[in-house]
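Asks: need coordinates for the following:
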Amino acid sequence: MASIVLASASPRRAELLRQIGLSFHVRPADIDETPGTGESPVHYVERLARGKALAVQAAEPSATVIGSDTSVVLGGRILGKPQNSQDAADMLRRLSGTTHQVLTAVAIASVNACESRVSVTDVRFRGLSDEEINAYVATGEPMDKAGGYGIQGLGGIFVEELRGSYSAVVGLPLQETAELLAGAGYPVWESWNSRQESRNE
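Replies: Presented below is the predicted three-dimensional model:
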């Protein structure tokens, strides 16, 4: 059976795949992530997820490769990863008391095929004080995360309401990922009992 590769260095995506019992190895993709002129956020995240999966699959032709990309969108504008502490604080002030969208695309590339899905989740922040924004930024948690927060970490206390996929906000929509893997011939549930049996031997 061909190996499964995660084309991402994100520890959060790796943890989500381990959560559903998947065996895989990591090979981050190196692609240009510059948005195209006038490119919509949905098209952008799907293009990057597919680009990452296809880039790694070209290097490992026999593998099935998972690519993903996440963007936080407020008022139609993509909020990327903060450039510095001031940028992180500014992002959090913009998100305070508002509803934003988290768009996460997942793509599965295998021999002669690449299928993808985009998950859109509405996330509402309660109002945030300057004191808690500054305290959060000082922890360093916002710095490597789209939109400047991690819902699975300290930033989870800011979320008032979520409509959609929690795992997608963390970094990978598990329902869509499992669906695409099954379509590529890897139903994740088939490995659950075999993993247990190998531990019991």
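Asks: contacts and neighbour counts: CA atoms only from here.
Replies: Fine.
Asks: what's near enough to touch residue 16?
Replies: 167, 172, 174 (C-alpha atoms under 8 Å, 6 or more residues apart in numbering).
Asks: again, only using 7 Å
Replies: Not one residue lies near residue 16 by C-alpha atoms under 7 Å, 6 or more residues apart in numbering.
Asks: here's the other one to compare against:
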Amino acid sequence: MPESPLSFVLGSSSPARLTTLRRAGIDPFVLVSDVDEDAVVAQALQAYGELAPDDLALLLARAKCEAVSSALLAGDGIEDAPESALVLGCDSVLELDGQMHGKPADAAEAVERWRQMRGRSGVLHTGHWLIDDRADDAGGTGATLGAVASTTVHFAKLTDEEIDAYVATGEPLRVAGAFTLDGLGGPFVTGIEGDPSNVIGLSLPLLRELLAEVGVAWAQVTS
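Replies: Model prediction:
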């Protein structure tokens, strides 16, 4: 009989990331971190100065992954949580004209964002951080490592009416960059350069590479 896949924890509330993993054969345990993103960014700015968009994405991915890993190791009464697992944290940031954008704060910000993006191109950076919390007798390495995947996204020339209608669906308020590739925003993306799964929120090729660095083959986490 084939061995059961290794336990895998996704430290993200993103339905798109969860769906991406499941479609690729990974069925993770989901545990959302309680990280105060504003506090993490403020502390980093004070320590290091201005951050590049890709550095910000990796910083937040690491903070989320470490928070989830700590919660699991502390055994904070998390029901059905695996005791020995690989933990992944992610965060996405859209770079446009050197400026970084996460989720819009409200509909007005989403409308203004789309008026800036239409007919132009941006770069979607997704930070990935992986912690190997497997037990020693299960091959655990204790490794903690991360990387960023970046994909160029080309946006259609939307009319004001199209922008208003799209924002009214509420979808742009729930995602970094105020757009999706796999949802209602799909018709407004004319092309991409790079990994499409990264635009959805999680780069499967990059995840495979990170797993390989801790000695885990892709087949070991899929069912």
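Asks: just give me the match in structure 2 for residue 91 of structure 1.
Replies: In structure 2, the residue paired with residue 91 of structure 1 is residue 113, using TM-score structural alignment.
Asks: what's the separation between that match and residue 212 of structure 2?
Replies: 38 Å (C-alpha to C-alpha, to the nearest Å).
Asks: check residue 20 of structure 2 too.
Replies: Taking C-alpha to C-alpha, one finds residue 20 of structure 2 at 19 Å from residue 212 of structure 2.
Asks: higher neighbour count, residue 113 and residue 212 of structure 2?
Replies: When neighbours are counted by other C-alpha atoms under 10 Å, residue 113 comes out ahead of the other of residue 113 of structure 2 and residue 212, with 19 against 12.
Asks: what sits against the residue nearest to that one when sequence neighbours are not counted?
Replies: Nearest residue to residue 113 of structure 2 in three dimensions, chain neighbours excluded: residue 178, at 7.5 Å (C-alpha to C-alpha, 6 or more residues apart in numbering). Neighbouring residues of residue 178 of structure 2 by C-alpha under 7 Å, 6+ apart: 103, 104, 110, 172.
Asks: what packs against whichever helix or strand the third one is part of?
Replies: So that's residue 110 of structure 2. Per DSSP states H and E: residue 110 of structure 2 is located in helix 107-117. Applying 3 or more C-alpha pairs under 7 Å, 6 or more residues apart in numbering; DSSP states H and E, one finds that helix 107-117 of structure 2 makes contact with helix 160-168.
Asks: so after the helix it packs on, what's the next helix or strand?
Replies: strand 189-193.
Asks: residues in structure 1 aligned with that next one?
Replies: Aligning strand 189-193 of structure 2 against structure 1 (TM-score structural alignment) gives residues 159-163.
Asks: how big's the offset between that stretch and structure 2?
Replies: Taken over the aligned residues, the distance from stretch 159-163 of structure 1 to structure 2 averages 1.1 Å (mean C-alpha distance after the TM-score superposition for structure 1).
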